[in-house]
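In: The sequence and its predicted three-dimensional model are supplied below.
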Amino acid sequence: MINNISFPNLGLDFSINRAAFSIGNVNIYWYGLIIALGMIIALAYGIREFKRCGLKQDDLLNMFLICVPVAIICARLYYVIFSFDQYRDNLLSIFDIRNGGIAVYGSLIGAGIVVLVY
């Protein structure tokens, strides 16, 4: 699927494929790559700041390893809760995240709770 992105005031128009690349039958989308890159940059920044403040970097890494899966689960849970009519007839489709349906708000809530508890 090709998406058109335009910035009319700048006179820029782009046509970008939604999938960055494929591994077998699995498409890797730009959206996922950008989020993953943001997480890596945040982790690198956090490690630098923990070091500067004299805190243990292992604590940040442990928290990160807990936050990522919890954030993914909470993102899906948030989406399913607010779109439950879509999943009511086929509950197994709740686990099919390859068809879309995660919410950034859910991931932020889940990761925030992990940080507060940790």
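Out: Received the coordinates, thanks. Numbering: from 1, shown residues only.
In: all contacts plus neighbour counts: C-alpha atoms, from now on.
Out: Will do.
In: ok, and what's touching the helix or strand hosting residue 22?
Out: Here residue 22 sits within strand 19-23, counting by DSSP states H and E. Residues outside strand 19-23 that contact it (Cα atoms under 8 Å, 6 or more residues apart in numbering): 1, 27-30.
In: Can you add distance to residue 79, neighbour count and secondary structure and give those residues back as CSV?
Out: Putting the contacts of strand 19-23 into CSV (distance: Cα to Cα, whole Å; neighbours: other Cα atoms under 10 Å; DSSP: H, G, I helix; E, B strand; the rest coil) gives the following:
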residue, distance to residue 79, neighbour count, secondary structure
1, 23, 7, coil
27, 21, 13, strand
28, 21, 14, strand
29, 19, 14, strand
30, 20, 15, helix
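In: try this one side by side with the last:
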Amino acid sequence: MSSLSLGIFSIKISQLLLAICLLAALAIALVVSWRKKIKVTDTTMQIVLISVVAARMFFVAVWFEQYWKTPLSILDIRDGGFNVIAGIVAGCALVAWRGWQQPALRAPLTAGTLTFLLAWSIAVPAADSIAGEVALPAVTVKTFDGKLTTFKELAHGKPLVVNLWASWCPPCRREMPLLVDAQKRNKDLTFVFVNEDNDPDEALFFANQMKLATKSIVADYDFGLMQMFGARVLPTTLYYSKNGELLATHVGGLSEATLASDLQKMKK
């Protein structure tokens, strides 16, 4: 399971753990500041906000070529384009700077920062462990061209990108041209599209519009594969090594930049 859902809302396990780490850090900083009778709330919230902005801007800078094509997409943080390490470095730098400026804040800010770093060092392997449970299903599937096969056979010994989608899903429709283009440009990767439509004709019509090869589309009308992949919402994209090891998961719509970033991870 790579995400949790509550109704129409979904959050990745890694994002949830990051939020928990931040809350733990804020709680410790507030406890220490309360004991020392120091007000630290505004400072900690500023540090968190600036760290988030830094994480986003660093990611945008790395993939600026993709974002520049549609500048307004820089503001659309729904694509999940953040560099967590850059955000942590920025946060630590701000803590050091504010502690140097205001010595009274050193104790609560240091305590909060150390709490976050310790919690995050535990959360990262925990998130990887949970995500690693999503194995590539070893089941027989049927492609839109009527062939019975398996995901392993479809991969042809290459790293595999699995995209779960439906024609009625707006973010699926928005990201599909990006995936089709990536499929054409990355011959060293295999793309498989797991369709979750109730109406095969609607799905086939949209696939033909996108010029998506029917041999790369797998039908999942009973949502069995969706459950096996641990997906809770559409779209969900999973990235596997050529050995079937899960490398990354993206919940929600992809932007050109986040797709490029995820594909780069597969080629390392």
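Out: Thanks, I have the structure now. Owing to the predicted nature of the structure, the values given are computational and were not obtained by experimental measurement.
In: Show me which residues of the strand holding residue 22 of the first structure are buried.
Out: Neighbour-count burial for strand 19-23 of the first structure flags residue 19 (criterion: 16 or more other Cα atoms under 10 Å).
In: Equivalent analysis for stretch 74-90 of the first structure, please.
Out: For stretch 74-90 of the first structure, by 16+ other Cα under 10 Å, it's 74-80.
In: again with stretch 113-132 of the second structure
Out: Those would be 113-117, 119-120, 123, 127-128, 131, for stretch 113-132 of the second structure by 16+ other Cα under 10 Å.
In: Go through those and say which is closest to residue 206 of the second structure.
Out: residue 131 (30.6 Å; Cα to Cα).
In: Just give me the match in the first structure for the closest one.
Out: Taking TM-score structural alignment for the superposition, residue 131 of the second structure sits opposite a gap in the first structure.
In: Then residue 17 of the second structure?
Out: By TM-score structural alignment, residue 17 of the second structure lines up with residue 34.
In: Show me what the helix or strand in which its match is found is packed up against.
Out: For residue 34 of the first structure, the host element (DSSP H and E) is helix 30-53. On a contact count with 3 or more Cα pairs under 8 Å, 6 or more residues apart in numbering; DSSP states H and E, helix 30-53 of the first structure meets helix 57-82.
In: quick check: angle from the helix it packs on to helix 30-53?
Out: Here the directions of helix 57-82 of the first structure and helix 30-53 differ by 150 degrees (axes from the mean of the first three to the mean of the last three Cα atoms, to 10 degrees).
In: Mind giving me the packing neighbours of helix 57-82 of the first structure?
Out: Looks like helix 57-82 of the first structure contacts helix 30-53, helix 104-117 (3+ Cα pairs under 8 Å, 6+ apart).
In: residues making contact with the first one?
Out: Taking contacts as Cα under 8 Å, 6+ apart, the residues outside helix 30-53 of the first structure that touch it are 18-20, 56-57, 60, 64.
In: Please repeat the previous calculation with a cut-off of 10 Å.
Out: Applying Cα atoms under 10 Å, 6 or more residues apart in numbering, the external contacts of helix 30-53 of the first structure come out as 16-21, 55-61, 64, 68.
In: And that helix, what's buried?
Out: Quick answer for helix 30-53 of the first structure (16+ other Cα under 10 Å): 47, 50.
In: coming back round to it: now which of the contacts of helix 30-53 of the first structure would you call buried?
Out: Counted by 16+ other Cα under 10 Å, the contacts of helix 30-53 of the first structure give 19, 60, 64, 68 as buried.
In: how about those in a markdown table, adding distance to residue 118 of the first structure?
Out: Rendered in a markdown table, the data for those read as follows (distance: Cα to Cα, whole Å):
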| residue | distance to residue 118 of the first structure |
| --- | --- |
| 19 | 36 |
| 60 | 10 |
| 64 | 10 |
| 68 | 14 |
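In: Nearest to residue 99 of the first structure, out of the residues you listed: which one, please.
Out: Each of these was checked against residue 99 of the first structure using Cα to Cα; the closest is residue 19, at 13.4 Å.
In: Leaving out sequence neighbours, find the closest residue to residue 238 of the second structure.
Out: Closest residue to residue 238 of the second structure apart from its sequence neighbours, by Cα to Cα, 6 or more residues apart in numbering: residue 249 at 4.5 Å.
In: mind checking the SS state of that neighbour?
Out: strand (DSSP: H, G, I helix; E, B strand; the rest coil).
In: residues near it, how many?
Out: 21 (other Cα atoms under 10 Å).
In: surely it meets residue 258?
Out: No. Residue 249 of the second structure is beyond contact range of residue 258, at 11.2 Å (criterion: Cα atoms under 10 Å).
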